[in-house]
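Enquirer: only geometry, no sequence info:
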């Protein structure tokens, strides 16, 4: 077996606005395993400025992984605790290898079968939320109208930059659509202060918002725990999970904050195995979760979607990001209405 990696810069079709700034491109890394003339790909979805493994020696660590690929996935994963995006890229490539190694036909390394399910076979779709990026009021309204026209019944709106305008958009949406007609989720990306968040939570409750992701910046555990204990609407942890590597620390964080939901982004929390450690902590505390992509290319999104499908999700998932880039890889994933499918 031979392993190599290559950086790849994804270009956004249109700038994506968040409370952390506007995104026009995203660097990612494609890991390639070669065995018996076949190639198996995994995406190490580094997220600059957000990933715990956003370090100057990232490419050196990837080269070390390639030089020691014979150690196997179990040993490598354990030795990469502080490199979650590399953990996930390795999981993808090794899963593609193990699932397809003895099959007669394997000619699509960009879209490998990874986990057996009705979704994998193109027989069943998964409900996803429509993602609305930040921008001026007209731009946000345009995005919302597009998603409503496509049939989405769950919309997630990025907030935390201009709350007054964002609140008016949410208020108008709720006046037009009841909670039964349209589920509204908001994602603050840590955009509010503790005092601001307490006011915003009350305003969101009046609009019957489903949930808010990360109302204040990660790392303020005591304040987040207080918000979760008294919030009038569910709070979901997102960035709060980044950089928590050990299983016992994950359980301690969940038990301390006691959020209503947890958002899992495999590229940021150690891939499938790292996500499952968070899920165990959630299950132990009676907390629900959903899976969200983190601006991966279609290679990573294919893996996240197939894995999510075997969890039998009941809520809308955050997996509709495959159409964001002008130079994405070929894919069998397709959004039809508010559902994500994998074409046969």
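Expert: Nice, I can see it. Nothing here was measured: the structure is a model prediction, and the numbers come from that model.

Enquirer: okay, CA-based contacts and neighbour counts for the rest of this
Expert: Noted.

Enquirer: Help me confirm that residue 278 is found in a helix?
Expert: Yes - assignment of residue 278 by DSSP: H, G, I helix; E, B strand; the rest coil places it within a helix.

Enquirer: contacting residues around it?
Expert: Residue 278 makes contact with 247, 250, 251, according to Cα atoms under 8 Å, 6 or more residues apart in numbering.

Enquirer: Just the ones of those residues in helices?
Expert: Among the contacts of residue 278, the members falling in helices (DSSP state H) are 247, 250, 251.

Enquirer: With neighbour count and distance to residue 264 added, can I get the contacts of residue 278 in JSON lines?
Expert: Output for the contacts of residue 278, formatted as JSON lines (neighbours: other Cα atoms under 10 Å; distance: Cα to Cα, whole Å):
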{"residue": "247", "neighbour count": "14", "distance to residue 264": "15"}
{"residue": "250", "neighbour count": "21", "distance to residue 264": "12"}
{"residue": "251", "neighbour count": "18", "distance to residue 264": "14"}
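
Enquirer: Which parts of the stretch 101-250 of the chain are strands?
Expert: Assignment of strands within the stretch 101-250 of the chain using DSSP state E, counting those that start in this stretch yields the ranges 126-127, 130-132, 154-158, 183-187, 211-213, 235-237.

Enquirer: contacts for the last one?
Expert: By Cα under 8 Å, 6+ apart, the list of residues contacting strand 235-237 from outside reads 211, 212, 213, 214, 215, 228, 259, 260, 261, 262, 263.

Enquirer: Tell me, how many residues neighbour the fifth one?
Expert: Applying other Cα atoms under 10 Å, we find 28 other residues in the vicinity of residue 215.

Enquirer: mind listing what it touches?
Expert: Residue 215 sits next to 187, 188, 189, 190, 191, 192, 193, 197, 235 when contact means Cα under 8 Å, 6+ apart.

Enquirer: how about 10 Å then?
Expert: Listed by Cα atoms under 10 Å, 6 or more residues apart in numbering, the contact set of residue 215 reads 159-160, 186-194, 196-198, 200-201, 224, 227, 235-238.

Enquirer: okay, now the one to match up with it:
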């Protein structure tokens, strides 16, 4: 019979991670263990990590809901779970709990592949494929941001993503100007992420000013669910716009299709924890490809358990794009893993061991 349990783990940031929604100092995640009672020594591990201020299932009773969903799945008394496909397991979780869906999908695929943190059988997991990633610059005082920029450039990142919208806009422009004085767009790709910090009234003016820095793209310049304003910006902006928060909460194929048809964005950003897992993310990829919309995948502050799963999924569909998968070094108490950043690429090094998870024995 299919059995499940979970354990909470609170990740502690090494610094105050600034966003336009405030600073983060800790991030609670829930590890989900899945096994067949006939062979309890083999278990899959998933991670449900709803993000405060973004996830539709970040709510006071999240743990209670997770416990109830796990109990409901166990009550089905699923015999011979290896015969099930991922979509059948995924559909056991209500669509309104995307982080839990992702965690259940992850645990199931890990279990099905032997319980060794192998989510997909691909070259990334074998250590033969590296994924290009951007260097992320968190919001904060100008000096702190400048320090991060110098560090990422010194490490050899060819793509820098800077979060903007928390400090004075002119100071943010000065930071971008400083990078461009030293590196051309051919040498360093610049992305910015506004997290919806601009108003529809002043967004275009700010985008025009930002365009002097040869930016690759800007993520979510205005808050989501302002479809007419976002469509207009996508048409008029001198910088290609990437939708991020706009995608959250769009659970059906019809909702996803309508969003892309109305706004017609150049790019979309895909975060499996926020969108509902592998199946939901693959739907977005297929819809984007049919409309010639660019896309890349980004983690959403998961621990290395979730990051590993997202990276393996990314490798299944990667087309040489630079992704946002470098969150592993943010925490004091992350889970030690074979994931390693080599210059500006994420690598899985199979000879390295996974640290045992806190709370329960695998």
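Expert: Ah, there it is. On a predicted model such as this, the values are computed, not experimentally measured, just so you know.

Enquirer: Let me see the ranges of the helices in the stretch 251-362 of structure 2.
Expert: Assigned by DSSP state H, counting those that start in this stretch, the stretch 251-362 of structure 2 shows helices spanning 253-263, 272-275, 278-290, 304-317.

Enquirer: What is the nearest of the contacts of strand 235-237 of structure 1 to residue 309 of structure 1?
Expert: Relative to residue 309 of structure 1, the closest of the contacts of strand 235-237 of structure 1 is residue 263; by Cα to Cα it sits at 15.7 Å.

Enquirer: okay, and stretch 28-35 of structure 2 goes to which residues in structure 1?
Expert: Stretch 28-35 of structure 2 corresponds to residues 27-34 in structure 1, going by TM-score structural alignment.

Enquirer: Stretch 144-160 of structure 2 too?
Expert: Using TM-score structural alignment, stretch 144-160 of structure 2 corresponds to residues 139-155 of structure 1.

Enquirer: Pull out the buried positions in the matching stretch.
Expert: Of the residues in stretch 139-155 of structure 1, 140, 143, 144, 147, 148, 152, 153, 154, 155 count as buried by neighbour count, 16 or more other Cα atoms under 10 Å.

Enquirer: does the fifth one really touch residue 183, like I thought?
Expert: Yep, that's residue 148 of structure 1 we're talking about. No - between residue 148 of structure 1 and residue 183 there is no contact under Cα atoms under 10 Å: 11.4 Å.

Enquirer: returning to that earlier point: which ones among the buried residues of stretch 139-155 of structure 1 lie within helices?
Expert: Counting by DSSP H, the buried residues of stretch 139-155 of structure 1 place 140, 143, 144, 147, 148 in helices.

Enquirer: What count of nearby residues applies to the counterpart of residue 199 of structure 1 in structure 2?
Expert: In structure 2, the residue equivalent to residue 199 of structure 1 is residue 205, according to TM-score structural alignment. Neighbour count of residue 205 of structure 2, defined by other Cα under 10 Å: 11.

Enquirer: show me what contacts residue 205 of structure 2?
Expert: residue 237.

Enquirer: centre of the chain versus the match of stretch 28-35 of structure 2, how much separation?
Expert: Centroid separation for stretch 27-34 of structure 1 versus its chain: 19 Å, with Cα atoms, centre = their mean, to the nearest Å.

Enquirer: Buried residues of it, list them for me.
Expert: For stretch 27-34 of structure 1, the buried set under the neighbour-count rule, 16+ other Cα under 10 Å, comprises 27, 28, 29, 30, 31, 32, 33.

Enquirer: so how much does it differ from structure 2 once superposed?
Expert: Once fitted to structure 2, stretch 27-34 of structure 1 is off its aligned match by 1.2 Å on average (mean Cα distance after the TM-score superposition for structure 1).

Enquirer: Counting residues, which helix of structure 1 comes out longest?
Expert: helix 84-100.

Enquirer: one step back: next, format the ones in helices among the contacts of residue 278 of structure 1 as TSV and append distance to residue 65 of structure 1.
Expert: TSV is the format used below for these (distance: Cα to Cα, whole Å):
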residue	distance to residue 65 of structure 1
247	23
250	25
251	29
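
Enquirer: Count the residues that sit near the counterpart of residue 129 of structure 1 in structure 2.
Expert: Aligned by TM-score structural alignment, residue 129 of structure 1 pairs with residue 134 of structure 2. Here the count is done by other Cα under 10 Å, and residue 134 of structure 2 has 24 residues near it.

Enquirer: quick one: contacts for residue 134 of structure 2?
Expert: Residue 134 of structure 2 neighbours (Cα under 10 Å, 6+ apart): 152, 157-162, 189-191, 298, 322-326, 344-346.

Enquirer: sorry, back to before: and the match of residue 199 of structure 1, how far from residue 169 of structure 2?
Expert: 12 Å (Cα to Cα, to the nearest Å).

Enquirer: Hmm, residue 257 of structure 1 is touching residue 227, no?
Expert: Yes - with contact defined as Cα under 10 Å, residue 257 of structure 1 and residue 227 form a contacting pair (8.8 Å).

Enquirer: Need the overlap of contacts for those two.
Expert: Shared contacts of residue 257 of structure 1 and residue 227, defined by Cα under 10 Å, 6+ apart, are found at residue 221.
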